[in-house]
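Enquirer: next come a sequence and a model predicted from it.
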Amino acid sequence: MISKIAFIIMAFVAVACSMQEPGAPQADFETLIADCQAPCSVEFKDLSTNKGVYNWKYDWSFKDSTSFSLEQNPVLNFSKAGKYQVVLTISNAKYGSDTAEKTITITAPIAPEAEFLVTGNNCQAPCEVGFTNLSKNAKTFKWEFGDSSAVKTEQSPKHTFNKAGTFKVILTAFIETVSDTAAKVVTIITASKVLEADFDIVAKDTTRPDSAVYSFVNKSKNATSYLWDFGDKSQVKADSPTHAFPRTAKDVTYNISLSAISGSEMKKKTRALIIKKK
């Protein structure tokens, strides 16, 4: 008759053997991500059963390809979209091996659409132009202004153009490795030169009894030609002329006018000059 102690020993051995002598192993795994847009990382979790207490070897590979990991629960980076057949092989010298295969789908990111609005175009240099980003499905941006200035990465920057000209502004919108570009031409015009008419009157010889001679010093700006009217029915085209005014029996006031001309534009300046009587 078997003693109680012997029965307990036999039961313990049976339990221990059952823990170390599992049935045939069954490889299985899952991925811990529901939606993966390239580039992305995917974590693989081993769910294999009947491995008992033995050490098992893990071999993760793409079907018809070499291994990419020997870890039990690896993480793999996918840089491109596509369908990938992943195979897990578990093996043990005593129980052999088993494999599980699943298809992993990596989707392509939604393509960005680059677009922007320009405000302040056709301004006189130097001037600041604003750019409003209207891009869709983008995360980062690169702005090139076509004037040899540094690239900007702001979403909606402002930029100062220091010289006149036409500049091709390019916006590149990125989402991960996918990009799209939009371009617009910005026109910066030359600052117009303000036309000004001005002069000084300088006495040259006022001691004569019959006349007084004055010089007219031209101080006009940005003109290409000049017309003087001395108020005595005489005119002259000159830069800084000299003119004699006759003396009469009474004081006479002459309205001296200078017309400064540039193309079709003209500015006029008038000053009064009193010539004393004889």
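Expert: Thanks, I have the structure now.

Enquirer: from now on I want contacts and neighbour counts done on CA atoms only, so please keep to that.
Expert: Noted.

Enquirer: so which elements touch the helix or strand containing residue 88?
Expert: Using DSSP states H and E, residue 88 maps to strand 82-92. Secondary-structure packing of strand 82-92 (3 or more Cα pairs under 8 Å, 6 or more residues apart in numbering; DSSP states H and E): strand 57-62, strand 96-106.

Enquirer: go with 10 Å
Expert: Where contact means 3 or more Cα pairs under 10 Å, 6 or more residues apart in numbering; DSSP states H and E, strand 82-92 is packed against strand 29-31, strand 40-46, strand 57-62, strand 67-69, strand 96-106.

Enquirer: out of these, which is the most enclosed?
Expert: Compared across these, strand 57-62 shows the largest average neighbour count, a mean of 18 (mean count of other Cα atoms under 10 Å).

Enquirer: between that one and strand 40-46, how many degrees?
Expert: Here the directions of strand 57-62 and strand 40-46 differ by 140 degrees (axes from the mean of the first three to the mean of the last three Cα atoms, to 10 degrees).

Enquirer: any chance of the helices and strands packed on strand 82-92 in a markdown table, plus distance to residue 244?
Expert: Shown next, in a markdown table, are the helices and strands packed on strand 82-92 (distance: least, Cα to Cα, whole Å):
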| stretch | distance to residue 244 |
| --- | --- |
| strand 29-31 | 104 |
| strand 40-46 | 92 |
| strand 57-62 | 105 |
| strand 67-69 | 104 |
| strand 96-106 | 96 |
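
Enquirer: for residue 144, find the nearest of the ones you listed.
Expert: strand 40-46 (29.0 Å; Cα to Cα).

Enquirer: what is that closest one packed up against?
Expert: Looks like strand 40-46 contacts strand 29-31, strand 75-78, strand 82-92, strand 96-106 (3+ Cα pairs under 10 Å, 6+ apart).

Enquirer: how long is stretch 215-227 end to end?
Expert: Start-to-end span of stretch 215-227 (Cα to Cα, to the nearest Å) is 15 Å.

Enquirer: quick revisit: residue 205 is nearest to which of the helices and strands packed on strand 82-92?
Expert: strand 40-46 (93.2 Å).

Enquirer: second structure for comparison follows:
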Amino acid sequence: MPTTASKFNSLKPLSRLLGWLSVLIACFATNAFAGQVNLGWNASTGSVSGYRVYYGTASGNYTSQIDAGAATTATVASLADGATYYFAVKAYDGAKNESGFSNEVSQTVAGTNSTTSTSSTTAAPVSSFTATPTSGVAPLLVTLTDTSTGTVSERVWDFGDGTTSTSQSTMKTYNTAGVYTAKLTVKNAGGTSTVSQTISVTAAVPTASFTATPTSGTVPLTVQVADSSTNATGWNWNFGDGTTSNLQIPPAHVYKTAGNYTVSLTVSGPGGTSTAKTISITAKAAATATLPSPWVDKDIGNVVIAGSAGYSNGTYTLKGAGVDIWETADSFNFAYQPLNGDGTIVARVANLTNTNSWAKAGVMIRESLDANSRHAMVVLTPGNGVAFQYRATVGGSSSNINVSALKAPYWVKLTRAGTTFTAYQSANGSTWTKVGSVTMNLSANTYVGLAITSHNTAAIANATFDNVSLSVGGIGTGALPSPWLNTDVGTVALTGSAGYSNGTYTLKGAGVDIWETADSFNFAYQPLNGDGTIVARVANLTNTNSWAKAGVMIRESLDANSRHAMVVLTPGNGVAFQYRATVGGSSSNINVSALKAPYWVKLTRAGTTFTAYQSANGSTWTKVGSVTMNLSANTYVGLAVTSHNNTVLATASFDNVAFK
């Protein structure tokens, strides 16, 4: 019976034997025996040794084969009449390495004198793609671009994490560390092709970060830390005092002993362990029970619970109970000193415990220490802002003028000028706003100081005051308050001196200079252990030389060649930051010219770093310079003056002196 034979187009060169060969089987009719099919194909170029014909009764499933040798035609016999067969050809070389399949054809085998037909099948596509990048830290964004060849009627991306896409090209973000197999499957009527690539995603290395509030204060000091680390699943806190925690946000930590501590946080996660992040904490000793002379402490009126007052490093701490400072009689704690005539007292109320919204802490001028005494005061309260209150007659009613919504820390000031008492408040100690004034004919000899009442006889209120200053006309001439001491350092031709009165320190000093390898000057000082800050306003300085100096100093010893740092005001060269970094070594200078008294200076020690500042108002500070020096922990801090002329004494007055 007649049959239809099929002819293949030429096979591809053997260099591509392992790939898909785009070979078409050409069909032609010929007479042949029943149950056979004649096939033909074009020869492939290259080192071809022969061809094999694969066939079967299902598309792509070839169960039989014949070797056609080097011929480009073949007759496949012993086929079942009426059955449809599928054929494809492979070329092979001398080592029997085979190419990929040619295109597939199909034929239905007819009986004698019938004609079978063949159909040509489209070549299957070849899947390929690029992935950029193929590795990195999570979250990793990968761009996947389809570079498949052939006709693609359908494609599916499998990203290896349970997600898929049918876009031709796409982007995928891998958020979790791991090894993923990204696959692209393409298909058409001719077949299906799949290719894959490995995407490696590593976890990000964790970074430790946190804040601590506050970083300094008086013991017991409560510090709250807040974690802001990234890529972390584990936390290791060390508070520097033997206490640790593994919580992300541990409870507030209380430092009960004065000292310098380092809070350390190390975090861990899938990406490893971070380096440690540290913050320094300074816990200062609580105020002692001793007030510097001439200060005295006393409970006024019926307080029920005894109060107290103490002083340390420039801070006054008062504890007081009492019903109130109000109406016809008062009950409170009072830290005071005598005042003759006019005067002004200034203080910053750093904090006040909220025993009542009308608890009070502030400054006062009082005629006597009796509970019903005439007085004027300006105080800060927890719930009613700043209040100017006074009693104009002995045992009379009290009066009030208050400015609400003001909170600690806040500055208060009270001035007496004859019979007029005026109260002021300030957010910064520089810009003052009048609260009110009153005229009262108090005696010339009064008491001035700091006052506190809990407005609750069952509880003690605590208040701290800093930047406390008391001024009266004239300059200080009295003895220095404890713990201040005074000495001439180095060789001075004229003996210097220091005095204190109503908040003003007056120093007189000769000396060649504080400069080069050794110093000669007058020094009012007190001991300093560890870090600290001293602030002063140089109110005036006699011009014994353009390089006469008056200012604040931190000094390792009282030897003339000691290491030290100081910031001073001069008559002709402005503010100068000067220091000697080695014992007996040369001195260094950084100065800001054209600044004149009165002017503010500040010197801070933080570890081995000494930093100098200057200010026109004591509020806005400008850095002059800093230096790193490894001074011992125990040093001396205070006020210094040199005449830069060993034949005369220079006189300097300092007010608003504060030591923290």
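Expert: Perfect, thanks for sending it. For clarity, every value in this text was computed on a predicted model and none was experimentally measured.

Enquirer: any idea what the TM-score is?
Expert: After superposition, the two chains reach a TM-score of 0.48 (TM-score structural alignment, normalised by the length of the first structure), with 172 aligned residues with a Cα RMSD of 3.8 Å.

Enquirer: and the strand holding residue 88 of the first structure with strand 40-46, angle?
Expert: Here strand 82-92 of the first structure runs at an angle of 30 degrees relative to strand 40-46 (the same axes, to 10 degrees).

Enquirer: okay, buried residues for strand 82-92 of the first structure please.
Expert: 86, 87, 88, 89, 90, 91 (16 or more other Cα atoms under 10 Å).

Enquirer: same thing with stretch 338-352 of the second structure?
Expert: 338-339, 341-352.

Enquirer: now distance to residue 416 of the second structure too, for those, in CSV please.
Expert: Below are these laid out as CSV (distance: Cα to Cα, whole Å):
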residue, distance to residue 416 of the second structure
338, 14
339, 10
341, 8
342, 5
343, 5
344, 6
345, 9
346, 12
347, 15
348, 18
349, 20
350, 24
351, 25
352, 25
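
Enquirer: what residues are up against the closest residue to residue 143 of the second structure other than its chain neighbours?
Expert: Nearest residue to residue 143 of the second structure, sequence neighbours excluded (Cα to Cα, 6 or more residues apart in numbering): residue 171, at 4.4 Å. Residue 171 of the second structure makes contacts with 131, 132, 141, 142, 143, 144, 145, 165, as judged by Cα atoms under 10 Å, 6 or more residues apart in numbering.

Enquirer: and which of those residues is nearest to residue 388 of the second structure?
Expert: Within the contacts of residue 171 of the second structure, proximity to residue 388 of the second structure (Cα to Cα) peaks at residue 141, which comes in at 65.2 Å.

Enquirer: and the spatially closest residue to the closest one that is not a sequence neighbour, how far from residue 537 of the second structure?
Expert: The shortest distance from residue 141 of the second structure to any non-neighbouring residue, by Cα to Cα, 6+ apart, is to residue 173 (4.3 Å). Plainly put, residue 173 of the second structure is 62 Å away from residue 537 of the second structure if you go by Cα to Cα.

Enquirer: who's more crowded, the two?
Expert: The neighbour count for residue 173 of the second structure versus residue 537, taken as other Cα atoms under 10 Å, is higher for residue 537 (26 against 12).

Enquirer: nearest to residue 117 of the first structure, of the helices and strands packed on strand 82-92 of the first structure?
Expert: Set against residue 117 of the first structure and scored by Cα to Cα, those come closest in strand 40-46, at 32.6 Å.

Enquirer: and the closest one with strand 96-106, angle?
Expert: Going by the same axes, to 10 degrees, strand 40-46 of the first structure makes 150 degrees with strand 96-106.

Enquirer: closest one to residue 129 of the first structure among the helices and strands packed on strand 82-92 of the first structure?
Expert: Residue 129 of the first structure sits nearest to strand 40-46 of all those, at 37.9 Å, using Cα to Cα.

Enquirer: ok, now which ones touch residue 73 of the second structure?
Expert: By Cα under 10 Å, 6+ apart, residue 73 of the second structure lies in contact with 5, 6, 7, 8, 38, 39, 40, 41, 42, 43, 51, 53.

Enquirer: so of these, which ones are in helices?
Expert: Per DSSP state H, helices hold no members of the contacts of residue 73 of the second structure.

Enquirer: which ones among the residues you listed lie within strands?
Expert: If you go by DSSP state E, those have 5, 6, 7, 8, 38, 39, 40, 41, 51, 53 in strands.

Enquirer: measure the first one to residue 311 of the second structure for me?
Expert: To tie it back to what came earlier, the one meant is residue 5 of the second structure. 116 Å.

Enquirer: neighbour count for the two, which is higher?
Expert: Ranked by neighbour count (other Cα under 10 Å), residue 5 of the second structure and residue 311 place residue 5 first, with 26 against 20.

Enquirer: what's the closest non-adjacent residue to that one?
Expert: residue 38 (4.0 Å).

Enquirer: contacts only, for the one you found.
Expert: Residues counted as contacts of residue 38 of the second structure (Cα under 10 Å, 6+ apart) are 3-7, 27-32, 73-77.
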